[in-house]
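Student: what follows is a predicted structure for the sequence shown.
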Amino acid sequence: MTKIKICGLQRVEDIEMVNKNLPDYVGFVFANSKRKVTKEKVKELIDRLDRRIKTVGVFVDEKSEDVEKVAKYCGLDILQFHGEETTEYCDCFRDRYEIWKAFSVRDRGIEKRLIEYKKYTDICLLDAYNKNVRGGSGKVFNWDLIEGVSKKYKIALAGGITPKNILEAVEKVEPYIIDLSSGVEIDGFKDEGKIKEIIKKIRRGGEDG
């Protein structure tokens, strides 16, 4: 079954929502973003989080020592890198954390990057390309560009996924993880109704009950 990550949590209310609905992962953004949170706030939120849910910290081109400090302070399970982090950079954390590396998909040449990073990461996260932002664009990219990729690599799919298109995304791409943020928000805040609908569609085939 496809796993679910809800990214960009910022509030105690967000934690209450995910504790009720139990996605597999939640993400906290430490990079420059409208969803950026401090390490102090993240620690407060994680302290309230159901222990069955794994925590992901999202970073962009931070010094490795700064990432380590934040990860230890907050008690993160997984580090997700959205910048130009090298294979060596990713590898230096692997004895302590699960590592996810994000890639922006522009064309079919994306598989060259996946081959390069396969030995150094646990998950390759594929998102829409946007020259102005590192992830979180809320835009769907052409899934035909990654046809068959999930059969060779363990991938997370991000980019404009909502309750309306999530079953199509799962059927067409067959990702290991679906990564959601703006697709489960209303007016910039996480919405429990959308989170519940997404999880129901993935885990119960869209059926009620």
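Tutor: Right, received. Where do you want to start? Residues are numbered from 1 along each chain as shown.

Student: contacts, neighbours, all on C-alpha from now
Tutor: Fine.

Student: ok, and what's touching the longest strand belonging to the chain?
Tutor: Of all the segments of type strand in the chain, defined by DSSP state E, the longest one is strand 98-105. Contact with strand 98-105 is made by 77-83, 90, 93, 110, 113, 120-130, 135, 141, 145, as judged by Cα atoms under 8 Å, 6 or more residues apart in numbering.

Student: what subset of these is buried?
Tutor: Neighbour counting by 16 or more other Cα atoms under 10 Å classes 77-83, 90, 93, 110, 120-129, 135, 141, 145 among the contacts of strand 98-105 as buried.

Student: go through those and flag which are in strands.
Tutor: Under the assignment DSSP E, these contribute 78-81, 123-128 to strands.

Student: putting a second one here so we can go through both:
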Amino acid sequence: MRIDPRWPKPAVRPRVKICGITRPDLADAAVAAGADMIGLVHFPPSPRHLPLEEAAAVADRARGRAMTVALTVDADDATLDALMRTVRPDAVQLHGKESPERVRALAERYGRPMAKALGVASAADLAAAADYDGALLVLDAKPPKDADRPGGHGVSFDWSVLDALPPDTLYMLSGGLTPETVAAALRTARPYAVDVSSGVETDRLKDPEKMAAFVAAVATRG
């Protein structure tokens, strides 16, 4: 599958996205750690949700040093218009039930690369992947049945099911990754990128030492 060429080019090590950055100083720490992308969550049920003006301040701090990715969940056009106007992210990650047609329409509307999250528990969940050609797939663990949000739960899935993907598929691996587990994930899967959030936090805030340890573990394994 192809992805938008504006995503960072594949490198010797998998690219790293640190999601749920909530303060400008933590954006600095993520960039210093070696993150290629930072994620800004705009979804009120998430504990990492940022109002638009706060998200803009974080994005401005990282701009030009790391790719800024705004994460939303089934947002309507008015919400997305305000997000794009205020935050001006480099890319958008859609983490809800957005259809392939919706993803393509938003890519055209905003002229930005799109990422689309798919919840994975078994190989059968990968059947929809080919429908999102052009978007970067974010393969995350399916949320618990009683969850109030589709991601950010810090749980993983059986990475071996990714063997069912065509070998040329570029995807971002997410869900339950930590500095201690990411090497094992990379031994099983060969993602284009890895996405981490709660795995590099202390008391729900990004921890500069954990972020640096995560990137170092990816570099060593990659």
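Tutor: Here it is on my side, so go on. Everything numeric in this text was worked out from a predicted model, so none of it was measured.

Student: circling back to that earlier point, matching residues in structure 2 for the longest strand of structure 1?
Tutor: The alignment of strand 98-105 of structure 1 onto structure 2 (TM-score structural alignment) spans residues 113-120.

Student: next one: stretch 69-80 of structure 1
Tutor: Counting by TM-score structural alignment, stretch 69-80 of structure 1 corresponds to 82-93 in structure 2.

Student: straight-line length of that stretch, end to end?
Tutor: For stretch 82-93 of structure 2, the first and last residues are 15 Å from each other (Cα to Cα, to the nearest Å).

Student: now do the same for the most centrally placed residue in structure 2: helix, strand or coil?
Tutor: Nearest to the mean C-alpha position of structure 2, counting by Cα atoms, centre = their mean, stands D195 at 5.0 Å. Secondary structure state of D195 of structure 2, per DSSP: H, G, I helix; E, B strand; the rest coil, is strand.

Student: map it across to structure 1 for me.
Tutor: Aligned by TM-score structural alignment, D195 of structure 2 pairs with D179 of structure 1.

Student: swap in L139 of structure 2?
Tutor: With TM-score structural alignment as the criterion, L139 of structure 2 matches L126.

Student: residue ranges for the helices of structure 1, please.
Tutor: With helices called from DSSP state H, structure 1 shows them at 12-21, 39-48, 64-74, 87-91, 110-117, 166-173, 192-204.

Student: ok, and what's touching stretch 170-182 of structure 1?
Tutor: Counting by Cα under 8 Å, 6+ apart, 1-8, 136, 138, 143, 146-150, 154-162, 188, 190 sit against stretch 170-182 of structure 1.

Student: can you select the buried ones from those residues in ChimeraX?
Tutor: Only the buried members of the contacts of stretch 170-182 of structure 1 end up in this ChimeraX selection, burial being decided by 16+ other Cα under 10 Å:
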select :3,4,5,6,7,8,136,138,146,149,150,154,155,156,157,158,159,160,161,162,190
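
Student: out of the contacts of stretch 170-182 of structure 1, which sit inside strands?
Tutor: Using DSSP E, these in strands are 3-7, 155-157, 190.

Student: pick out the most distant pair among the residues you listed.
Tutor: Checked with Cα to Cα, those reach their widest spread between I155 and K190, with 23.8 Å between them.

Student: burial count for the aligned partner of N165 of structure 1 in structure 2?
Tutor: Following TM-score structural alignment, the counterpart assigned to N165 of structure 1 within structure 2 is T181. The number of residues packed around T181 of structure 2, counting by other Cα atoms under 10 Å, is 14.

Student: distance of L50 of structure 2 relative to L40 of structure 2?
Tutor: 7 Å.

Student: related to what we said a few turns ago, now the angle from the longest strand of structure 1 to helix 110-117?
Tutor: 160 degrees (axes from the mean of the first three to the mean of the last three Cα atoms, to 10 degrees).

Student: quick one: contacts for V31 of structure 2?
Tutor: By Cα under 8 Å, 6+ apart, the contact list for V31 of structure 2 reads 62, 65-66.

Student: counterpart of P167 of structure 2 in structure 1?
Tutor: P167 of structure 2 maps onto K151 in structure 1, by TM-score structural alignment.

Student: please report the distance of that match from E185 of structure 1.
Tutor: K151 of structure 1 is 31 Å from E185 of structure 1, by Cα to Cα.

Student: who has more neighbours out of these two?
Tutor: E185 (16 against 12).

Student: pretty sure the more buried one is touching K196, no?
Tutor: No: E185 of structure 1 sits out of contact with K196 when judged by Cα atoms under 8 Å, with a separation of 11.8 Å.

Student: which residue is the nearest non-sequential neighbour of M1 of structure 1?
Tutor: What sits nearest to M1 of structure 1 in space, not counting adjacent residues and going by Cα to Cα, 6 or more residues apart in numbering, is R203, at 7.3 Å.

Student: alignment lookup: that neighbour to structure 2.
Tutor: By TM-score structural alignment, R203 of structure 1 lines up with A219.

Student: okay, now that match: neighbour count?
Tutor: A219 of structure 2: 16 surrounding residues under other Cα under 10 Å.

Student: that one contacts A33, doesn't it?
Tutor: No: the pair A219 of structure 2 / A33 is not scored as a contact, 11.3 Å apart, by Cα under 8 Å.

Student: quick one, which of the helices of structure 1 gets closest to N32 of structure 1.
Tutor: helix 39-48 (13.3 Å).

Student: contacting residues around that closest one?
Tutor: If you take Cα under 8 Å, 6+ apart as the criterion, helix 39-48 of structure 1 is touched by 10-12, 15, 28, 30, 55, 70, 73-75.

Student: again, only this time at 7 Å
Tutor: Here helix 39-48 of structure 1 makes contact (Cα atoms under 7 Å, 6 or more residues apart in numbering) with 12, 15, 70, 74.
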